[in-house]
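Student: fold the following and give me the result.
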Amino acid sequence: MNPPRKYVRYGVRLPLLLAALVLTALPVTAGHAATPTPTPGKPSATKPTPGKPSATRTRPTYRYTPPDTAGDKRRAMGKAGLYLDKVAAALGSPGLWVDSSVKKLTARETAELDAAAKASAAPMRIAVIPASAINVAPSSFSSSTRLAWEGEEIADQLYDRVGVEGVYAVLVDARSESAGRGFHAVQRADKGPTYHVGSAVDQAVDCCAPDYEEMLERFIQRGQEINKPFYIDAAPWAGGAAGLGGLWWGVTTLGARRARRKEEQQHLEITKPLLNEEIIALSQHVSGLPTTSDPQQSKLSKDVLDTVEKARHRLDEASGDSDTEAVATLLGSARYGLLCLDAVRAGKPMPEPTAPCFFDPRHGPSTGSANWTPEGGRERAVDVCDACAARLAADEQPDIRMVTVRDRARPYWTLGEELASYIDGYWSRGDGSRWWFPDEDARRAGNEMRARWASRRAGARFGRAASDLGTSIGSWSSSSNSDDSDGGGWSSGSSRRRSFSSRTRSSGGGSSRRSSRRSGGSRGF
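Tutor: Next up, the predicted model:
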């Protein structure tokens, strides 16, 4: 049997009515939850039940209101600023102020630390505050902590409000470093002594954290010590250090001279016989020149003879490479004088000075250049005299200056350091400059010898030591900076926090301009 139609209609409408009642009874959350806004509803189309009064129901709607993040942060910063205003008012004079909510310091400990801060040589103002007083994290994130300021800026904010130069320290109390616990201090002053504020923070955290009493006691003790310039502490030792430095300089210089003199004596054993032989041969050649009545020829002959005699005397007194180099230069000048004498006799203009013949400097100044390939080497252009040029043109070996060393005859340029002064002297222009010597190995040997002698000097050794020290410090600094950048922000308890500084005045009273930062430090623990 089918039910009456009116009961069927009530059976269809009943679930809808129950859903409306449930939505109406839901609680509205506080804060920024959706807020129901009633709107005029339509009357129910359901027919009233016989014997019951009819009722008109409305269906609620919901509208989302976004959170006011900027406003919340502004209000939180204002609250933190007002709190620091209260702290600054309590620290008008140097001393210690502890928030009543901080329970880690007893009244007796607070009084003793306050007396120590007031009696310190540095004007110290120290505040112990809870992290919650300057926490600006949104209230919806109750488990997180974000302080209104970080690092030294917390102490700077207190200085801004007090407005008096001195040492300012803020110990932020919390359950852990991640919750905001840290110790921050700074010294602001345009004149007067600089105190060890940064190292005082480090010592306080390293030795005593998280014991607040011992931390503050160590900070007060270290923070009032004056950071004197290095030269003041080092002055009593300067005389002794200078004496030791002078002694080291003298011993090093003497050792370098002895080592060089020993090597030069070995060179003299080879170069002195060669030059003596050349002086004798050149003297005999000049003595055999025919006499002449021409004044120019007579003057040239006399100049050549005087130059040879000067070379003889210099060689007799030779004691090192500088002497043999000077003798070789004089002999080269004498041979150029003979070339000029020949030109005057032939009625030709005197030639320009040129480099000696590469194969044998005794051949005199070169008259041209030619390509030559040594045994086992590569082709190169060398300065040659007329005789050597003719031999090379005829595919014959040139007349090379051979030197016998240790029972072995070798070309002079292959002896390297032992004949470096001989080569330098002959290839000298006489004005401090030199002609280009074609053999690369001989040039390298001479340069290495001179560089070795220079490196033994006291000044060179001191420069290398200073350079090595600077490199080590630079490497250490670079590694420290990279470690800090890897850590970022708040690091472990033994590392420093990042320090923030602002040149603008805070919202509180006090100083409108910050004095110079003398020292400071910031550590979490």
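Student: all contacts plus neighbour counts: C-alpha atoms, from now on.
Tutor: Noted.
Student: show residues contacting stretch 233-249.
Tutor: residue 458 (Cα atoms under 8 Å, 6 or more residues apart in numbering).
Student: next one: it to chain centre, how far?
Tutor: With Cα atoms, centre = their mean, to the nearest Å as the basis, stretch 233-249 stands 28 Å off its chain's centre.
Student: may I see the buried residues of that stretch?
Tutor: Residues residue 249 are the ones in stretch 233-249 that count as buried (16 or more other Cα atoms under 10 Å).
Student: what about the helices in this structure?
Tutor: Remark: helices assigned in the chain by DSSP state H are 5-25, 69-90, 107-119, 152-162, 197-208, 212-223, 230-287, 295-316, 321-345, 386-393, 420-426, 440-455, 458-487.
Student: another one to check against the first:
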Amino acid sequence: MEWILVVLAGGALVGAGRQLLVRRAARKVDSEELAQIERLAGEDVTEFGEELARLGERVQADDLDADGRLDYQRALAAYEAAQQALAKLRSANDVSTITDTLATGRYAIVCVRARSAGQPVPVRRVPCFFNPQHGPSTTDVVWNQPKHGTRRIAVCAQDAARLHEGEEPEVRMVVIGNRRVPYWEAGKAVLPYSSGYFAQGGGAQYISEAKITGPLHRIADGGMANGMGDIGPGL
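Tutor: As a prediction, the model looks like this:
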């Protein structure tokens, strides 16, 4: 009887040890995901701050009308809020707070530029699919990526022009091992980041069907590179 109790106790210890290892592995994955999301979001916050600084060099707040100054203040507030949210980021799933704030700030910058040029303020649209750092999209295109099919996606004016001329769009790239891939194919680790910018629409559908179901990948040296794909009929 005693040997049975010993065996049972040993089995319980083994089971507890396995559970501990599983929990530790899960915490490690969560920590790696958070670090990767924090890196991507941090790059976006830095880029937005630089864009805001360039805007300040070209446009003086005193030269704007009341609506223009309000948009300018919204952009400044978005930058401050994004910095604070980045500093408080504790979960990869919370990155949507940062992406939403940056999207609002980028639209505010577009509004300031339009008002300072005496042009109509554009309707707010989702960010450019190829690289959310490009700011709000201006049009939809039908885009075909080899092996992934054709989708209608929202893109910025610059990428739309590149595609129209037969050139490649500027795609937000990340490094997986020794390969550079579009951010939407970087694995589960960046899904909260991608979904934060594209919660619905063609971009969200494309992301959901890309290689986001693969294993966790370590990401480094994010950036932009001329990308891939063809454009169908302009829309």
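Student: work out the TM-score between the chains.
Tutor: Put the two chains on top of each other and the TM-score (TM-score structural alignment, normalised by the length of the second structure) is 0.71; 190 aligned residues with a Cα RMSD of 2.8 Å.
Student: need the helices of the first structure in JSON lines with distance to residue 184 of the first structure, can you?
Tutor: Formatted as JSON lines, the helices of the first structure follow (distance: least, Cα to Cα, whole Å):
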{"stretch": "helix 5-25", "distance to residue 184 of the first structure": "53"}
{"stretch": "helix 69-90", "distance to residue 184 of the first structure": "15"}
{"stretch": "helix 107-119", "distance to residue 184 of the first structure": "16"}
{"stretch": "helix 152-162", "distance to residue 184 of the first structure": "5"}
{"stretch": "helix 197-208", "distance to residue 184 of the first structure": "7"}
{"stretch": "helix 212-223", "distance to residue 184 of the first structure": "11"}
{"stretch": "helix 230-287", "distance to residue 184 of the first structure": "26"}
{"stretch": "helix 295-316", "distance to residue 184 of the first structure": "76"}
{"stretch": "helix 321-345", "distance to residue 184 of the first structure": "67"}
{"stretch": "helix 386-393", "distance to residue 184 of the first structure": "86"}
{"stretch": "helix 420-426", "distance to residue 184 of the first structure": "67"}
{"stretch": "helix 440-455", "distance to residue 184 of the first structure": "50"}
{"stretch": "helix 458-487", "distance to residue 184 of the first structure": "18"}
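Student: of the ones you listed, which is nearest residue 404 of the first structure?
Tutor: helix 230-287 (8.8 Å; Cα to Cα).
Student: before we move on, the earlier item: nearest approach to residue 524 of the first structure belongs to which of the helices of the first structure?
Tutor: helix 197-208 (8.1 Å).
Student: what's the counterpart of residue 151 of the second structure in the first structure?
Tutor: Counting by TM-score structural alignment, residue 151 of the second structure corresponds to residue 380 in the first structure.
Student: for that match, what are its contacts?
Tutor: Taking Cα under 8 Å, 6+ apart, we find residue 380 of the first structure in contact with 371-373, 438.
Student: most neighbours out of the residues you listed, which is it?
Tutor: Counting neighbours by other Cα atoms under 10 Å, residue 372 leads the contacts of residue 380 of the first structure with 16 neighbours.
Student: now stretch 31-40 of the second structure: which residue numbers in the first structure?
Tutor: Taking TM-score structural alignment, stretch 31-40 of the second structure hits residues 265-274 over in the first structure.
Student: got a list of contacts for that stretch?
Tutor: 315, 319-321, 324, 405, 417-419, 422.
Student: those residues, buried ones only, as a PyMOL selection?
Tutor: Applying 16+ other Cα under 10 Å to the contacts of stretch 265-274 of the first structure, the buried members can be selected in PyMOL as follows:
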select buried, resi 315+320+321+324+417+418+419+422
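Student: could you dump the contacts of stretch 265-274 of the first structure into TSV and include distance to residue 464 of the first structure?
Tutor: As requested, the contacts of stretch 265-274 of the first structure are arranged in TSV below (distance: Cα to Cα, whole Å):
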residue	distance to residue 464 of the first structure
315	37
319	30
320	27
321	26
324	31
405	37
417	25
418	28
419	30
422	31
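Student: what's the match for residue 125 of the second structure in the first structure?
Tutor: Per TM-score structural alignment, residue 125 of the second structure is aligned with residue 354.
Student: residues near its match, how many?
Tutor: There are 16 residues near residue 354 of the first structure, going by other Cα under 10 Å.
Student: tell me the contacts of it?
Tutor: 365-367.
Student: what's the burial count for the counterpart of residue 334 of the first structure in the second structure?
Tutor: Aligning on TM-score structural alignment places residue 334 of the first structure opposite residue 105 in the second structure. Residues lying near residue 105 of the second structure (other Cα under 10 Å) number 27.
Student: how close does residue 105 of the second structure sit to residue 233 of the second structure?
Tutor: Look at residue 105 of the second structure and residue 233 of the second structure: by Cα to Cα, to the nearest Å, they are 31 Å apart.
Student: now swap in residue 23 of the second structure and tell me
Tutor: Distance from residue 23 of the second structure to residue 233 of the second structure, by Cα to Cα: 50 Å.
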